[in-house]
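> After the sequence you'll find the predicted model.
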Amino acid sequence: MQEIIEQLKSDLNDKEQELLLNDVDITNLPEANGENPIHTALLVASKLGLNIEERDIVSAERVGARRISAADPVTTPGLLPIRPRRLVVRLARRDLRDRMLASARSRRGATSADLDLPGPPMRFYVNERLTKQNGQLFRQAREIGNRLGWKYIWTRRGRILARQKPGDSVCLIRSEVDLRQIFETPTKSCK
């Protein structure tokens, strides 16, 4: 019975992840009061060298809890959060999302300079959006992998993948059980 429940949970997570295949997460992007998230997403796309239009964005919004800064509002007007909330952008087509991710990879180190955002320029990151379960699993995999010296741990289309070193086979991580099996005996569990 427990196996069936775990399988159903896994299937639900896979379906949820499939619904997020057109979404990207933009993190560490300065946030201001009254900003237009769609405009901000267009600015980021432009900074990454993509020419997309407003109609290519289905939705864009800041998600997460807003943490108020203890900074003096007189010296830092418009800056509220200590750490800006992430900007979640849903694009109209998957190929746009893939192009945005590829552009972000090729322009690593892009900053918020020239985006007319408040505060000093900050390096921002564009990643594919993961379900809560996959996000937690990915963080755990990176922590364990870094501790054990694994060179590559990444996501592709919502799947968590790992490779110990170049030339090794790629391991698919779908659950905490996979984490234990893969990182304890990497050569036996990867296909």
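Ah, there it is.
> CA atoms for contacts and neighbours, from now on please.
OK.
> Just want the most central residue of this protein.
Nearest to the geometric centre of the chain sits Asn127, at 3.4 Å (C-alpha atoms, centre = their mean).
> residues contacting that residue?
Applying C-alpha atoms under 8 Å, 6 or more residues apart in numbering to Asn127 gives the contacts Val24, Asp25, Ile26, Leu101.
> Distance to Pro81 added to those, as TSV?
Shown next, in TSV, are the contacts of Asn127 (distance: C-alpha to C-alpha, whole Å):
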residue	distance to Pro81
Val24	21
Asp25	18
Ile26	16
Leu101	26
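> Show only the entries of those residues found in helices.
Residues of these located in helices (DSSP state H): Leu101.
> Could you point out which of the contacts of Asn127 is nearest to Leu87?
Nearest to Leu87 among those, counting by C-alpha to C-alpha, is Ile26 at 5.0 Å.
> shouldn't Thr162 be in contact with Cys171?
Not quite, residue 162 is Ala, not Thr. Yes - using C-alpha atoms under 8 Å, Ala162 makes contact with Cys171 at a distance of 5.1 Å.
> between the two, who's got more neighbours?
Neighbour totals were compared for Ala162 and Cys171, and Ala162 leads with 25 against 21 (other C-alpha atoms under 10 Å).
> next up, a second structure to put side by side with the first:
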Amino acid sequence: MKQLKEDVEACKNEANTLEQYSRRECLEIKGIPQTTNECTDEIVVAVAKQLGVTIKKENISISHRLGSLQNQQHSKQYTPIIVKFTSRKVRDEIYNNRSKLFKTRVSEENSHQSPIYINESLTRANKKMFYQCLQFKRQNNYKFIWTRNGTILLKKDETSSTIAIHNEGDMKKNSIPISS
């Protein structure tokens, strides 16, 4: 039984790794209100421009809002936009410059504007682990949490070493609680 449980866990980890790999050209953009007849490709190009990154619609393989159309029609939504780029180089340039969005928003006088966040597109399992690691970060006074290529990274402070979380085994090894 123990061997079967280990094999199942290994298969789940491998499937999650493959699914995360298939998202390597994707980002999620959060905090942009939805408008009627919007073109998400144009929104992505405009966000990139705010970051100082010049892209064209041709750099976007596909983009759309996440969530069901029915939910989006009932109220003003800030449903995330998922975008798949034609190249990882373009995706990485946008992701690596994402902190400029916060600096731009803070410097504007329109302080009621909602913040815009750019995140990696994580699998359901990785989103769950990220949330659990985020709770751990807050409860244990860690200063930094971020993702890189689907891996969750934690750092206590500027001088501490980085903890990489790939799966629940890494969470256990680092005494990060796992909830069901």
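The structure has been received and is ready for your questions. The model shown is predicted, which means the values in this text are computed figures rather than measured ones.
> how about the aligned partner of the residue nearest to the centre of the first structure in the second structure, secondary structure?
Under the alignment (TM-score structural alignment), Asn127 of the first structure maps onto Asn119 of the second structure. Per DSSP: H, G, I helix; E, B strand; the rest coil, the secondary structure class of Asn119 of the second structure is strand.
> distance of Asn119 of the second structure from Lys49 of the second structure?
Counting by C-alpha to C-alpha, to the nearest Å, the separation of Asn119 of the second structure from Lys49 of the second structure is 17 Å.
> do Ser107 of the second structure as well
For Ser107 of the second structure, the distance to Lys49 of the second structure equals 17 Å [C-alpha to C-alpha].
> all helices of the second structure, in order?
2-21, 40-50, 69-73, 88-96, 99-107, 124-139, 168-173.
> Which position in the first structure pairs with Lys5 of the second structure?
Using TM-score structural alignment as the criterion, Lys5 of the second structure maps onto Gln2 of the first structure.
> Same check on Cys133 of the second structure?
In the first structure, Cys133 of the second structure lines up with Ala141, judged by TM-score structural alignment.
> give me every residue that touches that match.
With contact set as C-alpha under 8 Å, 6+ apart, Ala141 of the first structure has these partners: Ile153, Leu179.
> hmm, try it at 10 Å
By C-alpha atoms under 10 Å, 6 or more residues apart in numbering, Ala141 of the first structure lies in contact with 135, 147, 150, 153-154, 160-162, 173, 175-176, 178-180, 182-183.
> Same question for Asp41 of the second structure.
Listed by C-alpha under 10 Å, 6+ apart, the contact partners of Asp41 of the second structure are Val47, Lys56, Lys57, Glu58, Asn59, Ile60, Ser61, Ile62, Ser63, His64, Ile81, Val83.
> Now flag whichever of those residues is closest to Glu14 of the second structure.
Closest approach between the contacts of Asp41 of the second structure and Glu14 of the second structure, by C-alpha to C-alpha: Val83, at 24.3 Å.
> ok, the closest one to Thr40 of the second structure distance?
Using C-alpha to C-alpha, Val83 of the second structure is found at 8 Å from Thr40 of the second structure.
> and if you look at Lys49 of the second structure?
Lys49 of the second structure sits 14 Å away from Thr40 of the second structure, going by C-alpha to C-alpha.
> These two - which one has more neighbours?
More neighbours surround Thr40 than the other of Lys49 of the second structure and Thr40, with 18 against 14 (other C-alpha under 10 Å).
> so what corresponds to the more buried one in the first structure?
Matched by TM-score structural alignment, Thr40 of the second structure corresponds to Pro37 in the first structure.
> Hmm, its match is touching Arg90, no?
No - Pro37 of the first structure lies out of contact with Arg90 (C-alpha atoms under 10 Å); the separation is 11.3 Å.
> Quick check: neighbours shared by the two?
Shared contacts of Pro37 of the first structure and Arg90 (C-alpha under 10 Å, 6+ apart): Ser59, Ala60, Glu61.
> what sits against the counterpart of the last one in the second structure?
The pairwise alignment with the second structure assigns Glu61 of the first structure to His64, based on TM-score structural alignment. Listed by C-alpha under 10 Å, 6+ apart, the contact set of His64 of the second structure reads Glu28, Glu38, Cys39, Thr40, Asp41, Thr79, Pro80, Ile81, Ile82, Val83, Lys84.
> out of these, what pair is the most spread apart?
The span of the contacts of His64 of the second structure, defined through C-alpha to C-alpha, is set by Glu38 and Lys84 at 17.4 Å.
> Please say which of the two ends up with more neighbours.
The neighbour comparison of Glu38 of the second structure against Lys84 (other C-alpha under 10 Å) goes to Lys84, with 20 against 10.
> aligned partner of that one in the first structure?
Here Lys84 of the second structure is matched to Arg90 in the first structure, going by TM-score structural alignment.
> Touching, that match and Ile57? I think so.
Yes - if you go by C-alpha under 10 Å, Arg90 of the first structure and Ile57 touch, sitting 6.1 Å apart.
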